[in-house]
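K.L.:
sequence-free structure coming up:
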């Protein structure tokens, strides 16, 4: 863990009577930590003070618990503990700390997972210094900070989650049927006639009709709806 020197800041913030926003930077690349610290200290005109930099998630959690910064910039891919898990732990040990994910990419599910763990936005390592500073100041004031790419990814992740939930729900409904009824419904959904199902399952057509009727009553669905259920379940 590399503690930043408490260098004197320009007194723009002090002149306004407002204490600077305290920040901790967590990234396993020392060049990123150094560059980001310089950007925040040299371009913020005294509005931001970097307390510390950390090389992994474990250090980040310990630093948050010790210093309780206003904002933490958290990289995702770090050793010992990744930024997603570290975000969750930071929110427990320092509830007042706002976490911004520090990243150059937004892999699928990253945005949604980060939000679930308590992150309040994203900062790109390639953003202009003023943009990074504005995001830090805004998130300290309770304004979530998601750029267009992160917003788009979040919407995509949520849509994917809804689809997965619908699939899980459909599978659960199918699995609630007795085995022979379930098999009959799946074969019917594949377009087989009652006669073909009977031959396939070595039962009578009357039994096929009874299985389908029973499944319809159990799930309150007609044959077309049962076929859609099988489709949603991926069977």
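P.N.:
Alright, I've got the coordinates. Remember, it's a predicted structure, so these values are computed and weren't measured experimentally. Residues are numbered from 1 along each chain as shown.

K.L.:
can we go C-alpha only for contacts and neighbour counts from here?
P.N.:
Noted.

K.L.:
how about the strands in this structure?
P.N.:
Taking DSSP state E as the criterion, the chain carries its strands at 2-3, 21-26, 48-54, 71-75, 98-103, 122-124.

K.L.:
hold the first one in mind and look at this next one:
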């Protein structure tokens, strides 16, 4: 049996810390190794405790969760950070992703969703709903909009630059990932096994040099393989 996933909780509200700890600690494969009230202590705790996953609040004293995430990922890129917030705001979402977070979860999520989130990010999956992925791509499009230049990246109206280092099947899988399909849904649509899908997704992430599925979709947008509204 593999060792439990090590989790660090970061929130300035003691009741929430205790609640999250109670939810997670009853799972045999999860272990809460620390609880801290601000981002500065989170950075220090990661160095000391080496958790697999950090559940990180956004608005905290001393150091906010976004900056704490940025500092943690810069030194410990193997650590997965899930941003927890009561606010479904785009600026938090994009700032968190740019800082290196692997997921974004609202604090009013069901307890089962919290447990599933920890397991998902620990195994390399990004924790974002399909509509959130599309918001990320749409945000990139609007922020980079301007007169087209020769050789400019692909997009809704530009010339799509292929990803020659991906096979045809891998490109197909990447497009389906961008549509927000799960591995099981991709397997059904591509007429392959779920294990085969997992292999293709892993190969895509490795070839693109990215951490998770969301970053893979962004890389695909950069190359013009997918566009907003996929």
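P.N.:
That came through fine. What you see is a predicted model; the values in this text were computed from it and never measured.

K.L.:
residues contacting the equivalent of residue 22 of structure 2 over in structure 1?
P.N.:
When structure 1 is aligned by TM-score structural alignment, the residue opposite residue 22 of structure 2 is residue 38. Counting by Cα atoms under 8 Å, 6 or more residues apart in numbering, residue 38 of structure 1 touches no other residue.

K.L.:
distance check, the residue positioned nearest the centre of structure 2 against residue 70 of structure 2.
P.N.:
Centroid-nearest residue in structure 2: residue 102, 2.7 Å away (criterion: Cα atoms, centre = their mean). Taking Cα to Cα, to the nearest Å as the measure, residue 102 of structure 2 falls 12 Å from residue 70 of structure 2.

K.L.:
now residue 51 of structure 2
P.N.:
Computed as Cα to Cα, the residue 51 of structure 2 to residue 70 of structure 2 distance reads 16 Å.

K.L.:
ok, now residue 140 of structure 2?
P.N.:
Residue 140 of structure 2 is 20 Å from residue 70 of structure 2, by Cα to Cα.

K.L.:
neighbour-wise, which of those two wins?
P.N.:
Neighbour count, other Cα atoms under 10 Å: between residue 140 of structure 2 and residue 70, residue 70 has more, with 21 against 16.

K.L.:
residue in structure 1 matching the more buried one?
P.N.:
With TM-score structural alignment as the matching criterion, the partner of residue 70 of structure 2 in structure 1 is residue 88.

K.L.:
so that match touches residue 118, yeah?
P.N.:
Yes: using Cα atoms under 8 Å, residue 88 of structure 1 is in contact with residue 118, at 6.2 Å.

K.L.:
return the residues in contact with the residue nearest to the match of residue 70 of structure 2 when sequence neighbours are not counted.
P.N.:
In this structure, residue 88 of structure 1 finds its nearest non-sequential neighbour in residue 117, 4.7 Å apart by Cα to Cα, 6 or more residues apart in numbering. Counting by Cα under 8 Å, 6+ apart, residue 117 of structure 1 touches 84, 85, 87, 88.

K.L.:
trace residue 117 of structure 1 over to structure 2, please.
P.N.:
Following TM-score structural alignment, the counterpart assigned to residue 117 of structure 1 within structure 2 is residue 99.

K.L.:
show me where structure 2 has its helices.
P.N.:
14-25, 39-49, 65-75, 90-99, 111-122, 130-143, 168-178, 183-190, 194-208, 213-223 (DSSP state H).

K.L.:
next one: the last one to chain centre, how far?
P.N.:
Just to be clear, that refers to helix 213-223 of structure 2. The chain centre lies 12 Å from the centre of helix 213-223 of structure 2; the measure is Cα atoms, centre = their mean, to the nearest Å.

K.L.:
what span of structure 1 is that helix aligned with?
P.N.:
Counting by TM-score structural alignment, helix 213-223 of structure 2 pairs with no residue of structure 1.

K.L.:
so that helix versus helix 130-143, what angle?
P.N.:
40 degrees (axes from the mean of the first three to the mean of the last three Cα atoms, to 10 degrees).

K.L.:
so which other helices or strands are in contact with helix 213-223 of structure 2?
P.N.:
For helix 213-223 of structure 2, the packing partners by 3 or more Cα pairs under 8 Å, 6 or more residues apart in numbering; DSSP states H and E come out as helix 130-143, helix 168-178, helix 194-208.

K.L.:
repeat that for 10 Å
P.N.:
Contact analysis of helix 213-223 of structure 2 by 3 or more Cα pairs under 10 Å, 6 or more residues apart in numbering; DSSP states H and E lists helix 90-99, helix 130-143, helix 168-178, helix 194-208 as its packing neighbours.

K.L.:
now the ones you listed as a markdown table including distance to residue 123 of structure 2?
P.N.:
What follows is these, written out as a markdown table (distance: least, Cα to Cα, whole Å):
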| stretch | distance to residue 123 of structure 2 |
| --- | --- |
| helix 90-99 | 17 |
| helix 130-143 | 19 |
| helix 168-178 | 16 |
| helix 194-208 | 11 |
